[in-house]
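**Q** this is a predicted model, with the sequence first.
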Amino acid sequence: MLLNLIKDKYKTISIVGMSKNSGKTVALNHLINEAEKSKIPIGITSIGRDGEFKDIITELEKPRIYVDKGTIIASTEELLKLGSAEIEILRTTDFRTPLGNIIIGKVKSNGNIEIGGPQTLAEMKEIIDIMHCLGAEIVIMDGALDRRSSAAPTISEATILSTGAVLSRDMNKVVEQTLHAVKLFNLPAIEDKRVRDIMSNSMNENKIELIDKNLNVNTLSLPTAIGGGKNIGGRIKDDSKYLVIPGSLVKDTIEDIIYTTKRFKYIDIVVNDGTKIFIDYRDFIRFQRLGVKIKVLHPIDLIGITVNPYSPTGYSFDPIEFLEKMQAKIKDIPIVDCESELCIVHCAL
C-alpha cells in the first residue's frame, strides 16, 4: 500500500511520527517488506536513534526494525553492533555522533538493526547522496516529532506522517492534533522568486530579518526568535511586509509580537517549513483569528498518513472508526492502518 505512493515518483522520503509509539516503526517495516517483495533496493537511516528493543526513556517495548539482504543502511559504529543482521561495511564517514561515526553498510543476512544517523541536515543530505550512489533506489529517513527536521523538504522529497492512539485517550483529540500537523505541513509558500531568494539567504545565514514592501532588508541582532518577540514587534514598521524566522516559531514569540504592535496584522511571518512551528492547534487557530499570517519558504509534500489505533499503555480505538474519523477530517491524503492492513483513500493508491 505505502510503496505505491512512492515508487517511480520519489527517491527520498521521510517517515515522521507525531510522538513516540505512534506506529512509525510499523510503517517503516511495512514499507521495507513491500520493497523486498517488489525487488526495489532501499536505503534506511535516521535523524536520532530508532530500532531499539525498549524506548530508552519510557522503557516500553518497541517493534524492531527488520531488514532484508541487500538493504543499505547508515548508522553508527556502536548501534551496528547491537543488531542481529550481518552488515558489510561499504563506507566509513567522518560524521561524528555520541554513538560513534556514521557508517554505511549493506545487509548480508536478514535481521534486526538499530539506526542512528547524522546530526545535521547537511550531513544527512550527503549520506543520502552516498546511499543512492551505492545502489539504493529509494532512501527512507526515520524521524519523530522532536526531530521533525527529517521531514525538511531540503532533503526529503516527500513525507509520510504516523499518528496514533498514544497521543490521547480521546479519539477526537488525536484526529484534531493530526489535522493540525497536516495543516502545518501544507502552509502556503512564498511564490515571488525575488522574495524567495532574499529569504533563502536569511535562512542560510540564520538571520532574523524584516523585509519591507520595496524589498529592503533589516537584520535583527537576535540569535533566536525564542524570547525575542517584544524586540521583534518593536522593530516592525508601517512598510514592513515579511518577518523571516530561520529557526523555531513558538507560541510565546507570537504572543509577544501581538502584545507589542498592531502591525503584526499587515506582515507575513515566514519560516523555512512547517516542521519549524511548535504551536498547538488551539493556539494556532486563535492566532489566525487575530490576524496572524504564517507562510513557509518550502512546503512539505505529505503523501500519506499511517494510523495506529493501539497505545502501548493498554488502551485502543476501534480501527475502522478511527480510520473513518481521520479521513472525514483529512481529505485527499491516503490514510493507512499498516497493522490491520486497512486503507481509506479519496485518491487511488
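**A** Good, I have the coordinates. Everything quoted here is computed from the prediction, not taken from an experiment. Numbering: from 1, shown residues only.
**Q** switch to C-alpha atoms for all contacts and neighbour counts from now on
**A** OK.
**Q** quick check: the gap between Lys241 and Arg196.
**A** Going from Lys241 to Arg196 by CA to CA, to the nearest Å gives 13 Å.
**Q** below is an additional structure, to be compared with the one above:
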Amino acid sequence: MSAHHLADLVTEAQRVAVIGLAKNTGKTRTLVALLAELHRRDRTVGLTSVGRDGEATDVVDPRITKPRIPLPPGGLVATAEPLLRAAGLPYEVVSRTGYSTPLGRTMIARLPAGGAVEVAGPSSNRGTAEVTAAMREHGADIVLVDGAINRRAASSPAVADLVLLATGAALHTEFAQVVEQTVAAAEVFALPCSGDPAVYSAAATAAGSVAITGSGAVVPVDRALTLGGAGADLSRLLAGPDGAQHVVLSGALCESFAEEIRRAARGRKVSLVVTDSSKVFLAQRTSDWYRRQNVSIEVQKPTVLAAVSVNPVAPFSHRFDSVALRTELSARLPGLYFCDLGPHVD
C-alpha cells in the first residue's frame, strides 16, 4: 500500500488525524507522503498540529534527523507565529486566533509558494476543531491534524473524521510487543458505540458523570469516584438487583477507575461509556481484556481508524522485517489497511 492508496482512503474526509504511537514510528513521514499525494491531486490542504512537528532534528535525540513538512503551494497552516516567521517563507495571514502555545499565538496563514514549516497548533479539542473549521472556511479541501498517542485530542471525532495510525519498531525492542501494543491501540479506536438509548439521553442532560440503574434511574456520580480510590462507594453503586448497569463518564476513563469497577462488579455486566475513544487511557490492560471480565468500554461517538503505517526501524537501535510485521498486524486486525512508506534511516 502506498501514499496513493492512503489518499484514496481519505478522499471523502474533510479532517484527517495522523497519530503516532511513539516517537520515531513514522508519523511525520506518513503526513509528508499524504501531503504530497493530495497536492498531486490538486487538493488544497490545511495543516495543524496538536503539539509541535516539522523540526529538523529530534528534540530528545539530536542525532535523529526528522523529515521536514513541505506544505504545498497555496496550502494553509495553523501554527505559532514565531515559527512561521522563522521559516523565512512568504505567507498571507488569513486569521489570528485567540489560542496560544508555549511557542506563541496560533495564526492561520496561506503559503503561496509552499515550503517547509514547523507546526505548533492548539492542544485542546476545542482549539483544534476551531482552527480546522477556519481553514476549511478559507479554502482548504482537507485538513490534516498532526497528533500523537499522548496528545489524544487529535483523534477525537470532534476534530477528525478519520484517523491514520503510525506504529513501528521504536515502540518496543521485541517484535511481539510492537504487535500487542499496536493491536491494543487499534482496539481502543474501534470501541463499540453504546446500544442503549438511555445512555445518550442521560449524557445529553446530565451535568457530569452518571450511573444508570437496572430500573432506568439516573444517579449522579461524584467526580472523585471516577479518579480511583473509592472502591467501597463503587461497590454500593453497583450492588443489588437495581445496581448500576451503565456508568456514563463526562470526562476521561483512567485505568484505576476501570479496575475498581471490575472489582466492585464481581462478575456482573457493566458498561463504561465515554464520549469517544480519545477519552480512554489504558496502560496495563486492554479494552478486550476488560470486555472478557464483563466490563464493556463503549463510546457515544465512534472513531474511524482507516489505516496503519509501519516503520520497521528504530533509529540507532534495532529493526524488524517490514513484511513480517505488516503480515502479523493484518492477521490480528483484519479489515485495516497497512503500509510501509520507507525508506527509513537506521
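**A** Happy to help now that I have it. Computed from a predicted structure; not experimentally measured.
**Q** of Lys241 and Arg196 of the first structure, which one has the most company?
**A** It is Lys241, of Lys241 of the first structure and Arg196, that has more neighbours when counted by other CA atoms under 10 Å, with 22 against 16.
**Q** A strand includes that one, no?
**A** Yes. Per DSSP: H, G, I helix; E, B strand; the rest coil, Lys241 of the first structure lies within a strand segment.
**Q** average gap between the longest strand along the second structure and the first structure?
**A** In the second structure, assigned by DSSP state E, the strand with the most residues is strand 92-101. Here the mean offset of strand 92-101 of the second structure against the first structure after fitting is 1.5 Å, by mean CA distance after the TM-score superposition for the first structure.
**Q** quick one: that strand aligns where in the first structure?
**A** Strand 92-101 of the second structure corresponds to residues 88-97 of the first structure when matched by TM-score structural alignment.
**Q** how about stretch 321-331 of the second structure?
**A** The aligned range for stretch 321-331 of the second structure is 318-328, by TM-score structural alignment.
**Q** and stretch 256-263 of the second structure, by the same measure?
**A** The alignment of stretch 256-263 of the second structure onto the first structure (TM-score structural alignment) spans residues 252-259.
**Q** mean deviation of the matching stretch from the second structure?
**A** For stretch 252-259 of the first structure, the mean deviation from the second structure after alignment is 2.5 Å (mean CA distance after the TM-score superposition for the first structure).
**Q** hmm, who's touching that stretch?
**A** Contact partners of stretch 252-259 of the first structure, identified using CA atoms under 8 Å, 6 or more residues apart in numbering, comprise Ala225, Ile226, Gly227, Gly228, Gly229, Lys230, Ile232, Gly233, Gly234, Phe264.
**Q** going through these, which ones are buried?
**A** For the contacts of stretch 252-259 of the first structure, a neighbour count by 16 or more other CA atoms under 10 Å gives the buried set as Ala225, Ile226, Gly228, Gly229, Lys230, Ile232, Gly233, Phe264.
**Q** which of those sit farthest apart?
**A** Pairwise distances across those peak at 16.8 Å for Ile226 and Phe264 (criterion: CA to CA).
**Q** and the helix or strand where Met199 of the first structure lies, which residues are buried?
**A** In this assignment (DSSP states H and E), Met199 of the first structure forms part of helix 193-204. Across helix 193-204 of the first structure, burial judged by 16+ other CA under 10 Å covers Arg196, Ile198, Met199, Ser200, Ser202, Met203.
**Q** read off where whichever helix or strand comes after that helix ends up in the second structure.
**A** Where DSSP H and E defines the elements, the next helix or strand beyond helix 193-204 of the first structure is strand 208-212. Under TM-score structural alignment, the match for strand 208-212 of the first structure in the second structure covers residues 209-213.
**Q** what do you get for stretch 120-140 of the first structure?
**A** Using TM-score structural alignment, stretch 120-140 of the first structure lines up with residues 124-144 of the second structure.
**Q** run the chain-centre distance for the matching stretch.
**A** How far stretch 124-144 of the second structure lies from its chain's middle: 16 Å, per CA atoms, centre = their mean, to the nearest Å.
**Q** just stretch 196-207 of the second structure next, same as before
**A** Distance, stretch centre to chain centre, for stretch 196-207 of the second structure: 24 Å (CA atoms, centre = their mean).
**Q** now do stretch 61-79 of the second structure
**A** Relative to its chain's centre, stretch 61-79 of the second structure lies at 20 Å (CA atoms, centre = their mean).
**Q** ok, the buried residues of helix 193-204 of the first structure vs Asn101 of the first structure, which is closest?
**A** Distances from Asn101 of the first structure to these, taken by CA to CA, are shortest for Met203, at 27.8 Å.
**Q** residue contacts, that closest one?
**A** Going by CA under 8 Å, 6+ apart, Met203 of the first structure touches Val244, Ile245, Pro246, Asn272.
**Q** can we see that at 6 Å?
**A** Counting by CA atoms under 6 Å, 6 or more residues apart in numbering, Met203 of the first structure touches Pro246.
**Q** now do it against Gly83 of the first structure, distance only.
**A** Going from Met203 of the first structure to Gly83 of the first structure by CA to CA gives 38 Å.
**Q** now do the same end-to-end measure for stretch 107-127 of the second structure.
**A** This stretch, stretch 107-127 of the second structure, spans 12 Å end to end (CA to CA).
**Q** show residues contacting it.
**A** With CA under 6 Å, 6+ apart as the test, stretch 107-127 of the second structure has contacts from 48-55, 69-81, 87, 91-97, 106, 128, 153.
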